[in-house]
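# can't give you the sequence, but here's the structure:
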């Protein structure tokens, strides 16, 4: 059995390391750098230029209470996020602006960029009622787009993400939920309370997260078990919170170059990166817990600049998840079960929902 402290990142350098060490005998003599505790992960990757082949990813994640429970359509009822990750990109100018705004973030040779489009839907417990229940959460939907950066510095990985969007009728929550209930799950009740949803409001958020991807790792019997702590903060009129958590993963030792599946914010972190398995297919078991100290949640606090329905939120919320990812060649599918503690006073039960993610590398 051996214990290692190999930090891996989702960056151009990561793809380079994976390709260089597996395909280039001329650099084989440098392989001992991977286990040298005096050499940082950033130093291992500096100067290595990644191949342009198969260094981009498209991921689609669908979160829904029907994927985790019987489908009660209450609280967080649905989330969809489409993401694109380029681990060997020429960074756009806005990336350098974000680099200047976030003092803890620095662009270097390992920096990658990702883009996302998403929609979240939140409803009270009884969607058949036309009137807003004064003791239940507001009807709300959020439609947004975001850009993010990932960079390896020393032995940690930093992520920043800036999002712009809209809350209110223009977020198309009513149309999306009614379409699904009519054409996908016709046995579901028709939602009648969307006339009570939050008012139109533009949204902005800026988030930062620092992860230590292989803070502790144990290899034995051909398997690798690792722990990855992280912490971060998000500021904006949608969410303002600080978070801390830890993720665990179990993989075949030869397939450790994987990150967690893409998730809908404020879910546990993951970019959706995965390497192509040498044997054609591989697997990845994961679990994690996270605590959030919440200062603002527009979906409970109501509109920022106008009067709207609101409830008394809990200032501390915790998530726990567990799941499995299966990779075949350039494709990965994953399932995650999520347990979220009660978010507001009067909430009957904690939220339980599932997430299905599909990823393609090209």
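It's in. The model shown is predicted, which means the values in this text are computed figures rather than measured ones.

# can we go C-alpha only for contacts and neighbour counts from here?
OK.

# Quick check: which element contains the residue lying closest to residue 61 once chain neighbours are set aside?
Excluding the flanking residues, the one nearest residue 61 by Cα to Cα, 6 or more residues apart in numbering is residue 357, at 4.2 Å. Here residue 357 sits within strand 351-361, counting by DSSP states H and E.

# who does that strand touch, helix- and strand-wise?
In this structure, strand 351-361 makes packing contacts with strand 56-64, strand 331-340, judged by 3 or more Cα pairs under 8 Å, 6 or more residues apart in numbering; DSSP states H and E.

# can you list those strands in CSV and add distance to residue 215?
Written out in CSV, the entries for the helices and strands packed on strand 351-361 read as follows (distance: least, Cα to Cα, whole Å):
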stretch, distance to residue 215
strand 56-64, 25
strand 331-340, 23
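
# closest one to residue 349 among those strands?
Closest of the helices and strands packed on strand 351-361 to residue 349 is strand 331-340, at 9.5 Å (criterion: Cα to Cα).

# For the residue nearest to residue 61, grab the count of nearby residues.
22 (other Cα atoms under 10 Å).

# cool, residue 341 as well?
Once other Cα under 10 Å is used to define contacts, residue 341 is seen to have 17 neighbours.

# Could you say whether the closest residue to residue 172 other than its chain neighbours sits in a helix, a strand or coil?
With Cα to Cα, 6+ apart as the measure, residue 141 is the residue that lies nearest to residue 172, at 7.0 Å, once sequence neighbours are left out. The three-state label given to residue 141 by DSSP: H, G, I helix; E, B strand; the rest coil is strand.

# swap in residue 299?
Under the three-state scheme (three-state DSSP), the conformation of residue 299 reads as helix.

# Included below, for side-by-side comparison, is a second structure:
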């Protein structure tokens, strides 16, 4: 099955974690997203990403000039560098019926992306706001290798062969830059019971590029113990609970729950509209898109060793509204996300 194949890829990436560890690193993790778990096997159908975070500030002169200039505009000039995140990944989109060889003009186009991404995070002096700057570069079309990846997994696990990749969005160099600000909302935060707390944060994000261009607003509610005022978006949930001080009431696992909502105004989406001025398949997008999410992070303090900190797992469910005209409104699209990683 596509889901099992993706999980094997994820586990393969996890084998690289010990080898890529360095003294300044804070975490390595791999994320697998798929919609099969909720029996909505269509549209945004699969993604695998491997990430490494490092406290070491390795920005070169040009990157430092760009991030400093962005922070002057965004009001984070006095913020301290928190960490850099390096990621590589692949994602794919398909129509609802992958067994049709012919073009499906009223369904989501076939599309794939193979990309590398770098993020720089800056924490305000009062630790109540967090700014994230992101630069992503990748390739779409046959260069993304989405077609052979999906066909290989379907062949290995005796699933129907995807037939429509001849109608995918074509090859292009895809670029995306974005800025996000997360800020704590103290008025909607406080103690629940004992050391268990609820923290609320709001965020905005602006993204521009020939991959996507959009503006987003959202909020998140985090429930756990000893939480920071504001934390990165999952899987960046931070839970510094000791082995005997856990929201799960079990000595061998620590828990943090995150609920979120986000709304976006989509100015452009290559995965739906295709490349400008090219003969790509495409559908008419909805400009306003929303999603609800729920995530649970589990930390396992007993897995700590001299070489690394505890391992963690994070599960998320994401329900998205219809992204294009003609998408079945009565069939909600829900994507599951599994992240496995280790802290240092």
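Sure, I can see it. Treat the numbers as computed from the prediction; the structure is a model and nothing was measured.

# And the TM-score between these chains?
Remark: TM-score between the superposed chains equals 0.80 [TM-score structural alignment, normalised by the length of structure 2]; 298 aligned residues with a Cα RMSD of 2.2 Å.

# hmm, back to that, can you find the partner of the residue nearest to residue 61 of structure 1 in structure 2?
Under the alignment (TM-score structural alignment), residue 357 of structure 1 maps onto residue 339 of structure 2.

# Also residue 240 of structure 1?
Aligned by TM-score structural alignment, residue 240 of structure 1 pairs with residue 213 of structure 2.

# how close does its match get to residue 299 of structure 2?
Using Cα to Cα, to the nearest Å, residue 213 of structure 2 is found at 35 Å from residue 299 of structure 2.

# of those two, who's got more company?
Summary of the neighbour comparison: residue 213 of structure 2 and residue 299, criterion other Cα under 10 Å, with residue 299 having more neighbours (25 against 18).

# isn't that one right next to residue 313, touching?
Yes: taking Cα atoms under 8 Å as the definition, residue 299 of structure 2 is a contact partner of residue 313 at 6.6 Å.

# Could you pull out the helices in structure 2 for me?
Under the criterion DSSP state H, structure 2 carries helices at the ranges 2-14, 61-74, 146-156, 270-273.

# out of these, which comes closest to residue 209 of structure 2?
helix 270-273 (9.6 Å).

# which residues make contact with that closest one from outside it?
By Cα atoms under 8 Å, 6 or more residues apart in numbering, the surrounding residues in contact with helix 270-273 of structure 2 are 93, 108-111, 169, 210-212, 280-285, 324.

# cool, stretch 202-220 of structure 1 as well?
Outside stretch 202-220 of structure 1, the residues touching it (Cα under 8 Å, 6+ apart) are 1-9, 155-167, 224-239, 253.

# Switch the helices of structure 2 over to CSV; also include mean neighbour count and distance to residue 45 of structure 2.
CSV is the format used below for the helices of structure 2 (neighbours: other Cα atoms under 10 Å; distance: least, Cα to Cα, whole Å):
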stretch, mean neighbour count, distance to residue 45 of structure 2
helix 2-14, 17, 9
helix 61-74, 13, 33
helix 146-156, 17, 10
helix 270-273, 22, 12
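
# how about the ones you listed in JSON lines, adding distance to residue 102 of structure 2?
Shown next, in JSON lines, are the helices of structure 2 (distance: least, Cα to Cα, whole Å):
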{"stretch": "helix 2-14", "distance to residue 102 of structure 2": "22"}
{"stretch": "helix 61-74", "distance to residue 102 of structure 2": "45"}
{"stretch": "helix 146-156", "distance to residue 102 of structure 2": "16"}
{"stretch": "helix 270-273", "distance to residue 102 of structure 2": "18"}
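
# and residue 99 of structure 2, which of those helices is closest to it?
Within these, the stretch nearest residue 99 of structure 2 is helix 146-156; the backing value is 11.7 Å (Cα to Cα).

# what packs against the closest one?
Packing contacts for helix 146-156 of structure 2, counted by 3+ Cα pairs under 8 Å, 6+ apart, involve helix 2-14, strand 80-94, strand 111-123.

# Trace residue 143 of structure 2 over to structure 1, please.
In structure 1, the residue equivalent to residue 143 of structure 2 is residue 170, according to TM-score structural alignment.

# How many neighbouring residues does the closest residue to its match other than its chain neighbours have?
Leaving aside its sequence neighbours, residue 170 of structure 1 sits nearest to residue 200 (Cα to Cα, 6+ apart; 7.1 Å). Neighbours of residue 200 of structure 1 under the rule other Cα under 10 Å: 15.

# cool, and residue 262 of structure 2?
18.

# ok, it to residue 215 of structure 2 distance?
Here residue 262 of structure 2 is placed at a distance of 10 Å from residue 215 of structure 2 (Cα to Cα).

# Same check on residue 301 of structure 2?
Distance of residue 301 of structure 2 to residue 215 of structure 2, computed by Cα to Cα: 38 Å.

# quick revisit: just the angle between the strand holding residue 357 of structure 1 and strand 56-64, please?
Strand 351-361 of structure 1 and strand 56-64 meet at an angle of 160 degrees, taking axes from the mean of the first three to the mean of the last three Cα atoms, to 10 degrees as the criterion.

# Quick check: the equivalent of residue 182 of structure 2 over in structure 1 vs residue 156 of structure 1, distance?
Across the two structures, residue 182 of structure 2 finds its equivalent in residue 211 of structure 1, going by TM-score structural alignment. When Cα to Cα is the yardstick, residue 211 of structure 1 and residue 156 of structure 1 sit 6 Å from each other.

# And those two? Which one has more around it.
residue 211 (24 against 20).

# Alignment lookup: residue 170 of structure 2 to structure 1.
Looking across to structure 1 (by TM-score structural alignment), residue 170 of structure 2 lines up with residue 199.

# isn't that match right up against residue 304?
No: counting by Cα under 8 Å, residue 199 of structure 1 stays clear of residue 304, with 9.6 Å between them.

# what about the two, which has more around it?
Remark: of residue 199 of structure 1 and residue 304, residue 199 carries more neighbours, 21 against 15, as counted by other Cα under 10 Å.

# mind listing what the more buried one touches?
With contacts defined as Cα under 8 Å, 6+ apart, residue 199 of structure 1 is in contact with 167, 168, 169, 303, 306, 308.

# likewise residue 348 of structure 1?
The neighbours of residue 348 of structure 1, taking Cα under 8 Å, 6+ apart as the test, are residue 342.

# before we move on, what about residue 292 of structure 1?
For residue 292 of structure 1, the contact set (Cα under 8 Å, 6+ apart) comprises 241, 242, 243, 244, 315, 316, 317, 318.

# What of residue 112 of structure 2?
90-93, 140-142, 144-147, 168-169.

# Right, I'll leave it there.
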